[in-house]
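Undergrad: A predicted structure for the sequence below; I have some questions about it.
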Amino acid sequence: MTKKRKHQEDFQKVKLKVGKKKPKLENATDTTFKTKTIQIPEQLKEDGMLTAQNRKLNIKDLLSQMHHYSPSVKQNALLGLKDLLSQYPFLIDAHLSSIISEVAAVFTDKDSGVRGAAVHLLQFLASKIRAEQIAPFFPLVSAHLSSAMTHISEGIQEDSLKVLDVLLESYPALLTDRSSILLKNFVELISHQQLSKRLKSRDKLSWMLSVNPNRRVTSQQWRLNVLTRLKRFLQAVVDGSNETEDEGLQEQKDSPHSLRNPIFISWKVHANNQQHIHLYENGGLRPKMNSSFRLRSLASVMDSAEKGLSSAENLKGFIEIIIPLLIECWIEASPAQSAPILGNLLESDCQQLMQQVLSIIHLLWKLTKRHDETCKMELWLRMNYLVDFKHHFMRNFPYSLQETVKHKKKDSCKGNKYCMASSNSVDHLLLNLTLCDIMVSLASASTLQADSGWLDMIRKFVTDTLQDGSRLNSKQVNRLLGVTWRLMQIQQNK
């Protein structure tokens, strides 16, 4: 067979007989398959429930839209997320990490509508999430809050205070754990570092109040907003320190061989409910533990920067920064120097700012008394700030309100010229008593003669308040008793 014929046989078509099927190739693929239907009604029903009613989007779709470039899409996603979570609260626990991270990321969004929707969603979530649940994710929330407070945009800074309000209301203990960072942010919101020759000599940096004409509110109103939040933050720090002092084992100063009084029980008398058994000494308040050891708290392990205001060094550093700024705010809000000394009239906005200034100083004074070296701290405060306080605070003392008294509230403050009710609910009697409490804490028996000038003014004001006979609320009574006790203590130790 020639080569030409072999080549033709390779390409020659095989003729099949009629009625016979074509034989399968050796490398043929079987494409047949069988199908069966599987019905899961519960799964299909649950998938339908997890969608928002307005646009039929589930939680994953809404969270993915948080990264969209359009502000309207992100705002609608936040509104839809709030609607979805309000209908199905069990989704919060299942997607808590994603929800917290996405909501916190839009604290610094450029659009004000998106930030407002994020604040409303955060307020809704705060009512549903416990502090134990959000604690692992709170460092992320705090980082985004700090970024918003120090942002270059004025609108983002203003909205960061709204976020701070929600966190202070729901998670004060978690927020105060990061006081070292947040306190610096408070200072930067109302001031800036002063460029002077001190920077070259590497001394402590000085701060001065800043004025930004681009804000929607005045500089004084902005400082009032910031100082109001700072006062609430410091109040949370003080309340948190009160709780930690009552926890854990405390070192006992009593000797281990102290006498114990035996208890004699008459079972007949006890059966007739005529005698009670005291389980502990001291009236059953707390058991005494005869041990010279105590548990070491986590605060002793942390660095001084992480301790926040619980460290005496950090507290002194913050006082050195904030007190000069508070004095500048007081000078701007205080009445003119040409005004009469007694009963200086104040406008409502100015008095609100002055009240916040004194409240912050009063809380800082409380924190100084929590440290072991209280006497040294009081001496340090007197040496650094007594002259400025006498010059600015006591010059126009006492202060009263410029507004007229309403007739409906006239009877409640009858006869008290320092207790005038106003429509803005500013208590200037509490302002005067807070000022008295701050000043008398700087006085002592050894300096009684040197401080006789301004102490006589405080004694006269306290005496007039006690003899006036007007009704006082709980805060006023507490502050008045504190000032009276301090004055009696100074006079007694003379």
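TA: Structure's in. What do you need?
Undergrad: contacts, neighbours, all on C-alpha from now
TA: OK.
Undergrad: which residues in the stretch 51-200 of the chain form helices?
TA: Using DSSP state H, counting those that start in this stretch, the helices found in the stretch 51-200 of the chain span residues 59-64, 71-87, 90-94, 96-105, 112-126, 131-134, 138-149, 154-170, 172-176, 179-190.
Undergrad: just the stretch 201-350 of the chain next, same as before
TA: Under DSSP H, counting those that start in this stretch, the stretch 201-350 of the chain gives helices at 219-245, 267-271, 304-307, 312-333, 348-368.
Undergrad: so which of those helices is the most packed in?
TA: With neighbours defined as mean count of other C-alpha atoms under 10 Å, the helices of the stretch 201-350 of the chain peak in mean count at helix 348-368, which reaches a mean of 21.
Undergrad: hmm, who's touching the following helix or strand past that helix?
TA: Later in the chain than helix 348-368, the nearest helix or strand by DSSP states H and E is helix 374-392. By C-alpha atoms under 8 Å, 6 or more residues apart in numbering, the residues outside helix 374-392 that reach it are 327, 330-331, 368-369, 439, 441-443, 454.
Undergrad: which two from those end up farthest apart in space?
TA: In the contacts of helix 374-392, two members sit farther apart than any others by C-alpha to C-alpha. They are 331 and 369, at 27.1 Å.
Undergrad: list the buried ones in whichever helix or strand residue 485 is part of?
TA: Secondary structure assignment for residue 485, by DSSP H and E: helix 474-492. Residues 476, 479-484, 486-487, 490 are the ones in helix 474-492 that count as buried (16 or more other C-alpha atoms under 10 Å).
Undergrad: I'd like the residues you listed as TSV, with distance to residue 143 appended.
TA: Below are the buried residues of helix 474-492 laid out as TSV (distance: C-alpha to C-alpha, whole Å):
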residue	distance to residue 143
476	38
479	37
480	41
481	42
482	39
483	41
484	44
486	42
487	45
490	46
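Undergrad: now the helix holding residue 485, how far from the chain's geometric center?
TA: Chain-centre distance of helix 474-492: 29 Å, with C-alpha atoms, centre = their mean, to the nearest Å.
Undergrad: and here's the other structure:
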Amino acid sequence: MGKSAQQKKKKRADDFKKVKLKVGKKKPRAQNETNASVKTQSIAIPEQLKAHGTEPTTRRKVGFSTLLSQLQHYNSTVRLGALKGIQELLNQHPELLKQNLGSLLGETSALLIDADSLVRHQAVSLLRELATRPAPTCFVPFFPIVMARLSIAMTHLDDAVRLDSLDALDILLETFPHLSNVETLLCHFMELISNRGSEVRGEKQRRLLVNPSGKMTSQQWRVKVLLRLSRFLHTILGSEEEGGAFQLDSLDVGSNVETQNALHVEWKSLCKGDQEVELFEHAGSRPSLATIFRDLGGLESLKYFVGCLIPLLLECWVEASSTEKKSSPEDLLIMKEVAESVLHLWRLAQRGIGIHSVVSYCYILATVSQTFIDWWCALLFRSVAVLTWLSGLPNQLLQLKARCPSLSALMLAAVELGLSRNEQHLLHNLDNLSHCIYDPSQGLFIALQGHIDCQWSLCRMIYRLPLLSEKLLSSFAHCCLQGPLAPGLAVSIIWIHSSSPDPHTSHWTATCACFITNYPLSLLSL
């Protein structure tokens, strides 16, 4: 019995003892192991390799529907490749554009707010092709979708997305100027260059936007935004002047109303495919839309936008025309765009005031007096901001000279208007800088020699000066001797000398002799 117990105990110990294998030996398989391997063999059928559809593909053998679905892919590289593939297919197969215009516009405009800059730029490039290829009438039903996506991009939190949205706006302004949502876009423009005042502090006016952490400076940002704003306002004025809106005189009352704007269809051309019939509401080469896409919402809405934009534009001008630093090319561009934007707003206000005056003529005639209008205009003109802006124009003219004649002409017109109002600060500043403006060597008068209108404006300003010194008269004489002037301009300068206290000077004797030699016919006509 003792020997049997020892054997059982040793057997139990062997069950839990780890088997040590020799080098090169493998562990033996268990007796209850199940073999789960499966043997397969491929069968090649030639019919499977044939394409069942006629869908065009790119050089990478990707179809249009696949590319359209890849525009929503989570990977930015796949989205970028899908945009390039769609452009490739549209170049090779233009018929795809008309069949899938709605889906293409929806998916492409959604990528305007993509996180990847390369995808956004490629989406703008594709949007340009989509906007320029089809007829304008095909784009009309999908324009609200594009405008909604553009509004999201213009109000995005990322500065780069907002900046790229301006490129998409350029495409719509160039291609579809009559479909611009004026009221919405003006709100977005104000958000791009300004911030709302704090409601807690009771600030109602907007303040210029400053972003120190941005990749570009505030001046560069404002140049891009103000350039689009000026172009946008110019587009509004151009669409109104071209007669895009409904005109009463274009309606022939004597004719039958049912036959007006009738569509004449030639059935032979229609059957051959040479003529297309558009059955939508705005069929035609130039759709005329009486909707919110072109209306400012009345005089009150225009008054609100002008009241918000003018202070911001004046702040941009004052910041760019600071006398503490020399004006850079960006500052001059800002002042140019501000001047053009104010001019466009003034024309829009004149148009709105004219329409409002016709509608409410009896009310204006009964309640508003001419005395009140004169007092209001004088009070507006003598505001502190306008006076500060006007008094700095002579300095800006000396810095600008002939680099931008159109901007110089606008500034000279503003100076003449201020002098006609007898603004003392402007007159004092002009008197102090008169020797620099009419300097015969590097003055503004000589620099604008090829621009007769600007020189005439400078000549008319001489009559506003309180006193003509001998040095200034000598500068006039050298200006006449420096180069050829227009006969009428030289005659005006001689008349200024003749009305001066001491007209008999050596400089003016030489000037008159030179003028008689060069312009004998003009003197005979005096």
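TA: Structure received. Note that the coordinates shown come from a computational prediction; the quantities given were computed from them, not determined experimentally.
Undergrad: tm score of chain vs chain?
TA: Put the two chains on top of each other and the TM-score (TM-score structural alignment, normalised by the length of the first structure) is 0.62; 352 aligned residues with a C-alpha RMSD of 4.1 Å.
Undergrad: turn the helices of the stretch 201-350 of the first structure into CSV, columns for distance to residue 459 of the first structure.
TA: Formatted as CSV, the helices of the stretch 201-350 of the first structure follow (distance: least, C-alpha to C-alpha, whole Å):
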stretch, distance to residue 459 of the first structure
helix 219-245, 27
helix 267-271, 54
helix 304-307, 39
helix 312-333, 23
helix 348-368, 19
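Undergrad: residue 451 of the first structure: neighbour count?
TA: Residues lying near residue 451 of the first structure (other C-alpha atoms under 10 Å) number 17.
Undergrad: quick one: contacts for it?
TA: Residue 451 of the first structure makes contacts with residue 443, as judged by C-alpha under 8 Å, 6+ apart.
Undergrad: what does residue 97 of the first structure give?
TA: residue 137.
Undergrad: got it, and the one 4 residues further on?
TA: Residues near residue 101 of the first structure by C-alpha under 8 Å, 6+ apart: 140-141.
Undergrad: residue nearest the middle of the second structure, spatially speaking?
TA: Ranked by distance to the mean C-alpha position of the second structure (C-alpha atoms, centre = their mean), the top residue is residue 228 at 1.4 Å.
Undergrad: these two touch, right, that one and residue 170?
TA: Yes. Residue 228 of the second structure is within contact range of residue 170, at 7.4 Å (criterion: C-alpha atoms under 8 Å).
Undergrad: mind listing what's buried along stretch 178-197 of the second structure?
TA: 178-183, 185-186, 188-194.
Undergrad: measure that stretch end to end?
TA: 33 Å (C-alpha to C-alpha, to the nearest Å).
Undergrad: ok, residues contacting it?
TA: Against stretch 178-197 of the second structure from outside (C-alpha under 8 Å, 6+ apart): 143, 147, 151, 154-155, 162, 172-173, 203-209, 222, 225, 229, 236, 239, 244, 287-289, 292-297, 305, 309, 312.
Undergrad: again, only this time at 6 Å
TA: 203-209, 293-294, 296 (C-alpha atoms under 6 Å, 6 or more residues apart in numbering).
Undergrad: in stretch 140-150 of the second structure, which residues are buried?
TA: Here stretch 140-150 of the second structure shows 140, 143, 146-147, 149-150 as buried, counting by 16+ other C-alpha under 10 Å.
Undergrad: cool, and stretch 199-213 of the first structure?
TA: Quick answer for stretch 199-213 of the first structure (16+ other C-alpha under 10 Å): 206-209.
Undergrad: stretch 59-77 of the first structure now?
TA: Neighbour-count burial for stretch 59-77 of the first structure, counted by 16+ other C-alpha under 10 Å, picks out 59, 62-63, 65-66, 71, 73-77.
Undergrad: so where is that stretch in the second structure?
TA: Aligning stretch 59-77 of the first structure against the second structure (TM-score structural alignment) gives residues 64-82.
Undergrad: again, but for stretch 143-162 of the first structure
TA: Using TM-score structural alignment, stretch 143-162 of the first structure lines up with residues 148-167 of the second structure.
Undergrad: cool, stretch 96-105 of the first structure as well?
TA: The aligned range for stretch 96-105 of the first structure in the second structure is 101-110, by TM-score structural alignment.
Undergrad: what's the mean distance for the matching stretch versus the first structure?
TA: For stretch 101-110 of the second structure, the mean distance to aligned residues of the first structure following superposition is 0.6 Å (mean C-alpha distance after the TM-score superposition for the first structure).
Undergrad: list the buried residues in that stretch.
TA: Quick answer for stretch 101-110 of the second structure (16+ other C-alpha under 10 Å): 101-102, 104-105, 107-110.
Undergrad: again with stretch 470-478 of the second structure
TA: 472-478.
Undergrad: what span of the first structure is it aligned with?
TA: Aligned using TM-score structural alignment, stretch 470-478 of the second structure spans no residues in the first structure.
Undergrad: for the buried residues of stretch 59-77 of the first structure, which one is nearest residue 398 of the first structure?
TA: For the buried residues of stretch 59-77 of the first structure, the residue nearest residue 398 of the first structure by C-alpha to C-alpha is residue 75; the value is 50.3 Å.
Undergrad: aligned partner of residue 337 of the second structure in the first structure?
TA: Per TM-score structural alignment, residue 337 of the second structure is aligned with residue 356.
Undergrad: right, I mislabeled it, should have said residue 410 of the second structure
TA: Going residue by residue (TM-score structural alignment), residue 410 of the second structure aligns to residue 434.
Undergrad: report the inter-axis angle for the helix or strand hosting its match versus helix 474-492.
TA: Secondary structure assigned from DSSP H and E places residue 434 of the first structure in helix 428-440. With axes from the mean of the first three to the mean of the last three C-alpha atoms, to 10 degrees applied, the angle from helix 428-440 of the first structure to helix 474-492 works out at 30 degrees.
Undergrad: got a list of contacts for helix 428-440 of the first structure?
TA: For helix 428-440 of the first structure, using C-alpha under 6 Å, 6+ apart, the contacting residues are 355, 418-419, 476, 483.
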